[in-house]
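Undergrad: Quick one, fold the following:
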Amino acid sequence: MTPVATPTTARLHRRRRWLALLFTMVTAAGSIVFAGLAIRLDADLGEQRLDGELRRVTSTVTRLIEYDGTLITAFVSEDELNTRCPQFAILPGDADGFTGHFSQQSCVPLDPALLASLAAEAVRTGRLLNGYVRATGGELVRVGAEPFRNSQGQYIGAVVAAVDAGPERDRHNRVLLFAVAGCVLLVGAVGVAGHLLSGWALRPAAAALEQQEVLLADTAHDLRTPVAALRALAETALEHPTQRADLLPRTVQLAVRMGSIIDGLLVRARLAAGVEQLAIQPVWLDQLVTTMVEETPTDGAQVTVTAAPTKVDVDPVLMQRAVGNLLNNALRHGRRPGDSAIVHITVAGGRLMVADHGPGIDAAMAQEKFDRFNSGGGSNGLGLSIVRWVAQAHGGVLRVYNAEEGGAIFELVLPTSDS
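TA: Predicted structure coming up:
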């Protein structure tokens, strides 16, 4: 049976969605910040790699050149840097300076005027300059300009090196794409995980609320009939004082029935909520069942017991209730119209079997009937549901099936005691 969503459980489900959304948003914000920092760090590292490559060229060339009024580049021309990328140029700081020198390898096409302006800026500031420029074909180029001095310590020119930044930019774009895709996947995974975790965290509360609401509904349902009957008896007694002697025993019976219903509901609620503290101890199940049969009024029913010594680890109080409910269910419904009930109980090997000669029970509907607290004969009591809860609380199980010769058989299986 699909549970019906109540306002309380609906609020819990909305809170679950809000918790999952909040968890996802916090994770997304953290992921974006982290990804942004990682992307920025990767860009800085890429620039440092390019600048390191440029500095290797400019620092080497500045050590190889000589200037004694005339620029001497003999050693530069002989060095392998002159024929490799990155390309470089040795340029004066002003238009009236020495004649410049360009490396033999042209890796990217650059405007000589642009290189001259970079050299002039490096000489003017007296420090190493790095930056991005555009080649004549529009390519992105990383440049570095390192000034050098003459023998009097004056800055007179600069070595300007250039390297194609396209490969590094493409690598960084791949890192950027990977980071964005990773963030999207992470946020999606966190969203799913947050939804599952919030559901897992709120499931006990939702289950408890659903059980509480079902319990309240069942309490109202089970008490409605005896309360109405009790009111009718009271009104009849008020209107007809001469009938009070006949009505009083029926009133007491109804009160006892209501007390039994409330007691059963409380036991079921404590078991469902997990607050019932089981006082587990070894119990002779055969003796307990025999005593219960002897103390239970049968009202003319035929009850037989076949028992072998069987010790189980159970809570004696709860087990008495479970046995009593099975016995009362058989006495009430284990009969055919016009006949007295015939009940046979078997105890052996940690199993209690209660067989009757009633109309039987639909095994396919047994689980639903237990959940809705209905017996096979149409009773609205909680007897069989309590038995099932007691069995589950002890790690056992309650089974029901029909005998070939007719009637229902309820089998309660419990863990046997080792002591």
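Undergrad: from here on, contacts and neighbour counts on C-alpha atoms
TA: Noted.
Undergrad: Next one: A35 from P415, what distance?
TA: Computed with Cα to Cα, to the nearest Å, the distance linking A35 and P415 is 57 Å.
Undergrad: Equivalent analysis for M319, please.
TA: According to Cα to Cα, M319 and P415 sit 12 Å apart.
Undergrad: now swap in R351 and tell me
TA: Distance from R351 to P415, by Cα to Cα: 9 Å.
Undergrad: Neighbour count: the two, which is higher?
TA: It is R351, of R351 and P415, that has more neighbours when counted by other Cα atoms under 10 Å, with 21 against 17.
Undergrad: Name the nearest residue to the more buried one, ignoring sequence neighbours.
TA: Of all residues beyond its chain neighbours, the one nearest R351 is V413 (4.6 Å), with distances taken as Cα to Cα, 6 or more residues apart in numbering.
Undergrad: go on, T24?
TA: With sequence-adjacent residues excluded and distances taken as Cα to Cα, 6+ apart, T24 is closest to G191, at 5.0 Å.
Undergrad: likewise S385?
TA: Excluding the flanking residues, the one nearest S385 by Cα to Cα, 6+ apart is F370, at 4.9 Å.
Undergrad: contacting residues around the one you found?
TA: By Cα atoms under 8 Å, 6 or more residues apart in numbering, the residues touching F370 are L384, S385, R388.
Undergrad: after the one helix or strand it maps to, next one along is what?
TA: Following DSSP states H and E, one finds F370 within helix 366-371. Counting by DSSP H and E, the next helix or strand C-terminal to helix 366-371 is helix 383-393.
Undergrad: Which parts of that next one count as buried, going by neighbours?
TA: For helix 383-393, a neighbour-count test (16 or more other Cα atoms under 10 Å) marks G383, L384, S385, I386, V387, R388, W389, V390, A391, A393 as buried.
Undergrad: list the helices and strands it packs on?
TA: The contact analysis (3 or more Cα pairs under 8 Å, 6 or more residues apart in numbering; DSSP states H and E) places helix 383-393 against helix 244-273, helix 316-333, helix 366-371, strand 397-402.
Undergrad: can you give me the offset of the helix or strand that the last one is followed by from its chain's centre?
TA: Later in the chain than strand 397-402, the nearest helix or strand by DSSP H and E is strand 408-413. Remark: strand 408-413 is offset 38 Å from the chain centroid, using Cα atoms, centre = their mean, to the nearest Å.
Undergrad: and this one, so I can compare the two:
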Amino acid sequence: MSARARIVGWMLVVVGLALSVSVFATWTILLATLENRVNAELANEMEKLRKYAESSSASPRAMLEDYMAVNAPDRHETFFVIVDGKARWVTYADPPAVLDTDRALVARMAAATEPEQDWATSTAGRVRWAVMPVIADGEIEGSFVAIVFYDLERQEIVEAVRVLGLTALAALLLAGAAGWFVAGRVLAPVRLVRQTAERIGGSSDLSRRLAVSGDDDVSALAATFNHMLDRLERAFAVQRDFLDDAGHELRTPITVVRGHLELMGDDPGERAATLALVTDELGRMNRLVDDLIMLARSEQPGFVTPGEVELADLTVEVVAKARALGERRWRVDEVAEEQVTADRQRLTQALIQLVANAVRHTGPGDLIAVGSAVREGQVELWVRDTGPGVPEQDRERIFNRFVRGAARTGSHDGAGLGLAIVRSIAEAHRGIVRVREANGGGALFLISFPYEEIPLTSPYED
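TA: A predicted model of the protein is given here:
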């Protein structure tokens, strides 16, 4: 059974139970009040006769005759008077059943010496009657009889409850149809989620998304599912890129190591040279793997650990550490006397990487400067040099993985992951890194990110 059918089924059970209780309660309450209402009506007729008698100056029998002339029975009622043991002066309206001809019943009523109520049967069902004797000088001059046809009154209640029951049934069917329609609309996003998940499971296509409209819980579910697909797609893309990059870059050193080991002879000098070459290649592979792992982690939550960072201390510290990288003219351009929320170690790593990149593309005596500033709500960290600069057509491409630029010596040192790591660190701080021509020539690498007191996470975390 589908979720839609289960929901509608349970809804119908609940609504049906509620309607059944309502109909049964109505039936019970109406029946419970019917007898009280009939008794009250008979008592009211007796009271009306008593008041009329008190205001009349006629003889008892004449008073009864006059009262019958002016008092008309309600629906399902009939009146008559008993005089000398016989029924007389019956109301002009034809009653549902004739009772004044029932000698036994009339005799019983005539024998009453005080007001009395009781039940009787007729061709119209059970009736409730009341008799009030009129006594003068100790003698019964006549008796007034009022009769209510109880079963006819009850039948009206039965009809009303039947109509109520049919109305409840129609309401239940209407609720079922409306529930089926509404459940279909409400569960449509859930059904789309299931169908999309099935298609993804069958084709591994993570590019499918659900159309989200509205702001209810089901729409929120669809939006959450789309966010989950975004994360999965990014995770699979990261995994695919990592495998492609690792396979591409590790294949060459593995081939080199295997080839030299296979060709290695017994000569001690040759063995030492081969061992040195293999050790160097293995070290390069180790650095490459470390860089690839860092890039993979940069796209996961928790890559950065935010804290308070003094920009002035960070800038000076980077220059102090960078002096050991080469004989250059080192300078601090500018420092920002500000505290920012950032990951000090990651920012240091990024700046050192930019400094190392500048060292590879400059020579002894060239200038390398590091600076920091806060401008227009942005934290800016930069490294500039007086080297050859970066051609305009390469300024975006060099931040991709395994893109190597020619060093000052013409060699291609490194695996081409350094600037990709710098970009990942900038993006983890919800910022960017870019390169442009420095004033006076050379390259200026600039990292900028928002100057806000917010917890930092990976840019790939929703």
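Undergrad: Give me the TM-score for these two chains.
TA: Once superposed, the chains reach a TM-score of 0.56 (TM-score structural alignment, normalised by the length of structure 1), with 322 aligned residues with a Cα RMSD of 5.2 Å.
Undergrad: picking up where we left off before, deepest in the core, which of the helices and strands packed on helix 383-393 of structure 1 is it.
TA: Most buried of those, by mean neighbour count (mean count of other Cα atoms under 10 Å): helix 316-333, with a mean of 20.
Undergrad: rewinding a little: need the counterpart of the residue nearest to R351 of structure 1 in structure 2.
TA: For V413 of structure 1, the aligned residue in structure 2 is S448 (criterion: TM-score structural alignment).
Undergrad: Would you confirm that its match contacts R375?
TA: No - the criterion here is Cα atoms under 8 Å, and S448 of structure 2 misses it with R375 at 9.7 Å.
Undergrad: that older thread, how close does the residue nearest to R351 of structure 1 get to G396 of structure 1?
TA: In terms of Cα to Cα, V413 of structure 1 sits 5 Å off from G396 of structure 1.
Undergrad: When those two are compared, which one has more neighbours?
TA: Between V413 of structure 1 and G396, V413 has the larger neighbour count (other Cα under 10 Å), namely 21 against 16.
Undergrad: downstream neighbour of the helix or strand hosting W330 of structure 2 in the secondary structure list?
TA: Taking DSSP H and E as the criterion, W330 of structure 2 maps to strand 329-332. Remark: after strand 329-332 of structure 2, the chain's next helix or strand is strand 339-342, criterion DSSP H and E.
Undergrad: buried residues in that next one?
TA: By neighbour count with 16+ other Cα under 10 Å, strand 339-342 of structure 2 contains the buried residues V340, T341, A342.
Undergrad: Nearest to E334 of structure 2, out of these: which one, please.
TA: E334 of structure 2 lies nearest to V340 out of the buried residues of strand 339-342 of structure 2, by Cα to Cα, at 16.3 Å.
Undergrad: Just list the residues touching the closest one, thanks.
TA: When contacts are counted by Cα under 8 Å, 6+ apart, V340 of structure 2 touches G307, E308, V309, E310, L311, Y451, E452, E453.
Undergrad: which stretches of structure 2 form helices?
TA: With DSSP state H as the criterion, structure 2 has helices at 3-55, 60-70, 103-110, 150-203, 217-263, 268-298, 311-322, 344-360, 418-428.
Undergrad: Let me have those helices in CSV, extended by distance to D333 of structure 2.
TA: Below are the helices of structure 2 laid out as CSV (distance: least, Cα to Cα, whole Å):
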stretch, distance to D333 of structure 2
helix 3-55, 67
helix 60-70, 118
helix 103-110, 124
helix 150-203, 53
helix 217-263, 37
helix 268-298, 29
helix 311-322, 9
helix 344-360, 14
helix 418-428, 20
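Undergrad: Single out the most deeply packed of these.
TA: Stretch with highest mean neighbour count among the helices of structure 2: helix 418-428 (a mean of 24; mean count of other Cα under 10 Å).
Undergrad: correct me, but the residue nearest to T24 of structure 1 touches F23?
TA: Yes - at 7.3 Å, G191 of structure 1 counts as touching F23 under the criterion of Cα under 8 Å.
Undergrad: Tell me the one of the buried residues of helix 383-393 of structure 1 nearest I72 of structure 1?
TA: Lowest distance from I72 of structure 1 to the buried residues of helix 383-393 of structure 1 (Cα to Cα) belongs to A393, with 98.1 Å.
Undergrad: what's the closest non-adjacent residue to that closest one?
TA: Spatially, and ignoring its direct neighbours in sequence, A393 of structure 1 is nearest to L271 (7.2 Å; Cα to Cα, 6+ apart).
Undergrad: picking up where we left off before, right, so of the helices of structure 2, which gets closest to K86 of structure 2?
TA: Within the helices of structure 2, the stretch nearest K86 of structure 2 is helix 103-110; the backing value is 7.0 Å (Cα to Cα).
Undergrad: what sits up against that closest one?
TA: With contact meaning Cα under 8 Å, 6+ apart, helix 103-110 of structure 2 is reached by I82, G85, K86, A87, L99, D100, V131, P133, G142, S143, V145.
Undergrad: Emit the ChimeraX select command for whichever of those are buried.
TA: To isolate in ChimeraX the members of the contacts of helix 103-110 of structure 2 that are buried, counting by 16+ other Cα under 10 Å, one can use:
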select :82,85,87,99,100,131,133,142,143,145
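Undergrad: Just put the contacts of helix 103-110 of structure 2 in CSV and tack on distance to A107 of structure 2.
TA: As requested, those are exported to CSV (distance: Cα to Cα, whole Å):
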residue, distance to A107 of structure 2
I82, 9
G85, 6
K86, 8
A87, 9
L99, 12
D100, 10
V131, 12
P133, 13
G142, 12
S143, 11
V145, 12
